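Asker: Here is the input, now give the coordinates:
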Amino acid sequence: MYYIVVYDIKEERVNKVLKLMRKYLNWVQNSVFEGELTEGQFERLKIEIRKIINSNEDSILIYSMEQKWVNREVIGVERGDIGRII
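Answerer: All right, here's what the predicted structure looks like:
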């Protein structure tokens, strides 16, 4: 499945979340990642996220898509060059 993850994390935890997200997904721009994950990878990612964040202060939004193709249009500066999304 294809995922887009957006987060708003307190400064003291943001680097840990950034490193974790880079292990699983492609960086698009500040606090935004996207990519294809298996169900197992997605479950592991959520478990690891919960170990890092403070659920009373931090926020993570996860969008999932089942379509084979997702089109992305960028207006302005391309922050993370990942090309066409499969």
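
Asker: use CA for all of it now, contacts and neighbours both
Answerer: OK.

Asker: residues contacting the spatially closest residue to residue 80 that is not a sequence neighbour?
Answerer: Spatial nearest neighbour of residue 80, excluding adjacent residues (C-alpha to C-alpha, 6 or more residues apart in numbering): residue 28 at 4.3 Å. Residue 28 is in contact with 34, 79-82, counting by C-alpha atoms under 8 Å, 6 or more residues apart in numbering.

Asker: let's see this one next to it:
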Amino acid sequence: MYVVIVYDVGVERVNKVRTFLRQYMLWVQNSVFEGELTKAELMKVKSRLKELIDEDYDHIIFYSSRDKKYLGIENLGTPKVDTSNII
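Answerer: All right, here's what the predicted structure looks like:
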């Protein structure tokens, strides 16, 4: 499935969250990652993020679709990463 993760976490946890997510997904913008994950990978990501954040202060949103082609994606400006050639 194709997943977009958007997060707003305390500055003291940002690097830990970003470093972890880079293992599974592409960093496309500050506090935004996207990429293909299996259901098992998504469960693992959610579980680990729950350990890394302070649920009373931080917020993470998961958007998922069965395939990227079903998302209506539009960009303005220059993206950080070109994801068009990712298989």
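
Asker: that older thread, quick check: the residue nearest to residue 80 of the first structure vs residue 55 of the first structure, distance?
Answerer: The gap separating residue 28 of the first structure from residue 55 of the first structure is 24 Å, by C-alpha to C-alpha, to the nearest Å.

Asker: Now do the helices in the first structure.
Answerer: 11-24, 39-52 (DSSP state H).

Asker: Check the mean deviation of the last one from the second structure.
Answerer: To tie it back to what came earlier, the one meant is helix 39-52 of the first structure. Here the mean offset of helix 39-52 of the first structure against the second structure after fitting is 0.6 Å, by mean C-alpha distance after the TM-score superposition for the first structure.

Asker: Tell me the helices and strands packed up against that helix.
Answerer: Here helix 39-52 of the first structure touches helix 11-24, going by 3 or more C-alpha pairs under 8 Å, 6 or more residues apart in numbering; DSSP states H and E.

Asker: buried residues in the helix it packs on?
Answerer: When neighbours are counted by 16 or more other C-alpha atoms under 10 Å, the buried residues of helix 11-24 of the first structure are found to be 14, 17-18, 21, 24.

Asker: Stretch 32-51 of the first structure too?
Answerer: For stretch 32-51 of the first structure, by 16+ other C-alpha under 10 Å, it's 32-36, 42, 45, 49.
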